[in-house]
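# Show me the folded form of this:
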Amino acid sequence: MPRRIVIGIRGVGHRVIDSIWRLGYASRFFLLTLLKSGTSLRRFGLVIRELYFTGVLSLIIILVSGLFVGMVLGLQGYETLQKYGAESAVGTLVALSLVRELGPVVAALLFASRAGSAITAEIGLMKATEQLAAMEMMAVDPIARVVAPRFWAGVISMPFLAALFSTIGVFGGYLVAVVVIGVDEGSFWSQMQNAVDFRYDIVNGIIKTCVFGVAVTAIAVFEGYDASPTAEGVSGATTRTVVTSSLAILGLDFVLTSFMFRGMS
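Predicted structure coming up:
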């Protein structure tokens, strides 16, 4: 067998082994974070402080994006439904699209790009400047003091941000469909209320946001804690957080949706 092919196969094998090892290390780190969360939950002020940086500072991009997504849904939905004489059902289209899919997924993607990258950069910078090492020297566990509060803040923030995204998105669809185009307001709201089911739409949407919140925040804190203590290392970790989180969100969305719709059938 030619030497180049052998080297190529060997390189692929090394990458696969490294990926499996890294996945195992990340899983161990995640379990360690859960086990050491007692300090953060007892001193909940640590989590509240991170809630501000993780959740409150993400409100602007969530609200503005949700408004425009809802407006686009209202416009496109009206143009499509009008061809079939069902323009009064635009409220149903907007609400179901946001509650089932776009609300959880787009909000999670925005959360990963804004809050997830910030968490990774902050923890990575603390590692690069040896703040984490200094904590260990003072007998302070950096996972309990730094990682766990940020993890729980992200998990708590994500469902609320997704709910706000969907709510403001419905309002954006209302502005375009009812206020601008002139769809009957009563039909808009009544058909929406009849179509949206609390169990299969709202609860499933909440489950998605919770899963996305855990996945994104777990990836963010791990990448920050595992980053190389250099500027290039922190930059690479931040990029990996956004890319890995985005892929995880889309993959988990498919898996969760397949199970949820199977339960509806």
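# C-alpha from now on. contacts and neighbour counts both.
Noted.
# Return the distance of the helix or strand where Ser19 lies from the chain's centre.
Using DSSP states H and E, Ser19 maps to helix 3-35. Centroid separation for helix 3-35 versus its chain: 24 Å, with CA atoms, centre = their mean, to the nearest Å.
# So which bits of it are buried?
Residues 26, 29-30, 33 are the ones in helix 3-35 that count as buried (16 or more other CA atoms under 10 Å).
# Any idea how far the next helix-or-strand element following it is from the middle of the chain?
Counting by DSSP H and E, the next helix or strand C-terminal to helix 3-35 is helix 38-42. Centroid separation for helix 38-42 versus its chain: 24 Å, with CA atoms, centre = their mean.
# Give me the residues contacting helix 38-42.
With CA atoms under 8 Å, 6 or more residues apart in numbering as the test, helix 38-42 has contacts from 46-47, 144-145, 148-149.
# run this one through as well so I can compare:
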Amino acid sequence: MVFHHFGSYILLLRKVFKKPEKWKIYLKEIFHEMNEIGIGSLSLVLIISTFIGAVMTLQIAFQLVSDLIPTTVIGQINRDSNILELGPTISGLVLMGKVGSAISSQIGSMRVTEQIDALEIMGINAPGFLILPKIIAGVIMVPVLVIIAIFCAITGGLIGGSLSGAVAPSDYIQGIQEGFNGFTVTVAIVKAIIYGFIITSVPAYKGFYVRGGALEVGQAGTKAVVIGCIAILVCDYIITALML
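So this is what the prediction gives:
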């Protein structure tokens, strides 16, 4: 069953990446999906990443209770952990739950109401028209959201550490600036691009091949989120192992 679904997924992607009939129509859909995925998820990413950064600062300060370790290390650890792992992966999992379920439900509803069949009868490449704009928008907007999430997490760490007294603002800022490796940002962007592809393509596949009625559409959305989250975590390990 695993190989059957993987093969169907690959075959669907072949149809998705066929040359579009009219780029003008596709561009309109791409900008619409960029607004839905990016702007629509911005507030959620801001809130979650800010509090994650604040909590991480408190937990790091709780663990580093030693006079031999300078408090500037708290800023360094919070910065690197958010850039490499928490920013991309937590944002990816959250977006899979929000964006992925919406994509699966939208395409699944079109399938059970025979709208996709109508598109195919009219000679339109339904996979390309419905899924390609979502994938392109996801690959563009998810990295943008991840960069915002990293910035908010580091800022949240500064606010959380200052309010709790766990670390002085000057020490935290000094820790952020010390020993910064720009390659960590490259790793985060690569993860975000892969996650953006998974967040849009996996739910689209589950929704495109759903059969039945409203109950099956809901079940497909649940399966899409579960499978997508597992795929994100697997890719997280693979990318980390290859690039670090």
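# circling back to that earlier point, out of the contacts of helix 38-42 of the first structure, which are inside helices?
If you go by DSSP state H, these have 46-47, 148-149 in helices.
# Remind me which helix or strand the residue most central in space within the second structure belongs to.
The centre of the second structure sits closest to Gly92, judged by CA atoms, centre = their mean, with a distance of 2.7 Å. Assigned by DSSP H and E, Gly92 of the second structure belongs to helix 91-95.
# Just put the ones in helices among the contacts of helix 38-42 of the first structure in JSON lines and tack on distance to Gly77 of the first structure and neighbour count.
JSON lines is the format used below for those (distance: CA to CA, whole Å; neighbours: other CA atoms under 10 Å):
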{"residue": "Leu46", "distance to Gly77 of the first structure": "44", "neighbour count": "19"}
{"residue": "Val47", "distance to Gly77 of the first structure": "41", "neighbour count": "22"}
{"residue": "Ala148", "distance to Gly77 of the first structure": "42", "neighbour count": "27"}
{"residue": "Pro149", "distance to Gly77 of the first structure": "41", "neighbour count": "27"}
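# Among the residues you listed, which one lies nearest to Ile202 of the first structure?
The nearest member of these to Ile202 of the first structure, counting by CA to CA, is Val47 at 26.5 Å.
# Identify the residue of the second structure aligned to that closest one.
Aligned against the second structure by TM-score structural alignment, Val47 of the first structure finds its counterpart in Ile30.
# I'd say that match and Lys134 touch.
Yes. Using CA atoms under 8 Å, Ile30 of the second structure is in contact with Lys134, at 6.6 Å.
# before we move on, the earlier item: which residues sit in contact with the match of Val47 of the first structure?
Taking CA under 8 Å, 6+ apart, we find Ile30 of the second structure in contact with 133-134, 136-137.
# out of the residues you listed, who has the most neighbours?
Among the contacts of Ile30 of the second structure, Lys134 has the most neighbours (other CA atoms under 10 Å), with 27 neighbours.
# Disregarding flanking residues, what is the spatial nearest neighbour of the equivalent of that one over in the first structure?
Under the alignment (TM-score structural alignment), Lys134 of the second structure pairs with Arg150 in the first structure. Closest residue to Arg150 of the first structure apart from its sequence neighbours, by CA to CA, 6 or more residues apart in numbering: Glu50 at 5.8 Å.
# now Ile219 of the first structure
Thr241 (6.2 Å).
# Aligned against the first structure, show me the partner of the residue nearest to the centre of the second structure.
So Gly92 of the second structure corresponds to Ala108, using TM-score structural alignment.
# who touches that match in this structure?
So Ala108 of the first structure contacts 158, 162, 209, 212-213, 216, 249 (CA under 8 Å, 6+ apart).
# if we take these, which one ends up nearest to Gln191 of the first structure?
Ala162 (22.5 Å).
# Is Ile124 of the second structure in a helix, a strand, or coil?
Each residue gets one of three states, and Ile124 of the second structure gets coil by DSSP: H, G, I helix; E, B strand; the rest coil.
# Now which residue in the first structure aligns to it?
Checking TM-score structural alignment: Ile124 of the second structure goes with Val140.
# list the contacts for the equivalent of Gly205 of the first structure over in the second structure?
Alignment note (TM-score structural alignment): Gly205 of the first structure maps to Ala188 of the second structure. By CA under 8 Å, 6+ apart, the contact set of Ala188 of the second structure is 83-85, 87-88, 146.
# Among those residues, which one has the most neighbours?
When neighbours are counted by other CA under 10 Å, Gly87 leads the contacts of Ala188 of the second structure with 30 neighbours.
# What's the separation between that residue and Val142 of the second structure?
Applying CA to CA, to the nearest Å, one obtains 11 Å for the distance of Gly87 of the second structure from Val142 of the second structure.
# Can you pull the residues that touch both of those two?
Shared contacts of Gly87 of the second structure and Val142 (CA under 8 Å, 6+ apart): none.
# just checking, Phe208 of the second structure touches Val112?
No. Using CA under 8 Å, Phe208 of the second structure is not in contact with Val112; the gap is 9.4 Å.
# more neighbours, those two?
Phe208 (27 against 20).
# Map that one onto the first structure.
Matched to the first structure by TM-score structural alignment, Phe208 of the second structure sits across from Tyr225.
# hmm, back to that, the helix holding Gly92 of the second structure vs the first structure, average distance?
Once fitted to the first structure, helix 91-95 of the second structure is off its aligned match by 0.4 Å on average (mean CA distance after the TM-score superposition for the first structure).
# now that helix, how far from the centre of its chain.
For helix 91-95 of the second structure, the distance to the chain centre is 4 Å (CA atoms, centre = their mean).
# Please apply the same query to stretch 176-183 of the first structure.
Centre-to-centre, stretch 176-183 of the first structure and its host chain are 31 Å apart (CA atoms, centre = their mean).
# Ile239 of the second structure: neighbouring residues, count only.
Here the number of neighbours of Ile239 of the second structure (other CA under 10 Å) works out to 16.
# need the contact list for the nearest residue to it once chain neighbours are set aside.
Distance criterion CA to CA, 6+ apart; nearest residue to Ile239 of the second structure, sequence neighbours excluded, is Lys191 at 7.0 Å. The contact partners of Lys191 of the second structure, by CA under 8 Å, 6+ apart, come to 88-89, 235-236, 239.
# What segments of the second structure are helices?
Counting by DSSP H, the helices of the second structure are 2-16, 23-34, 40-63, 72-81, 91-95, 101-112, 115-121, 126-164, 169-177, 183-208, 214-243.
# The first one against the first structure, how far on average?
Comparing helix 2-16 of the second structure with its match in the first structure after superposition yields a mean distance of 1.3 Å (mean CA distance after the TM-score superposition for the first structure).
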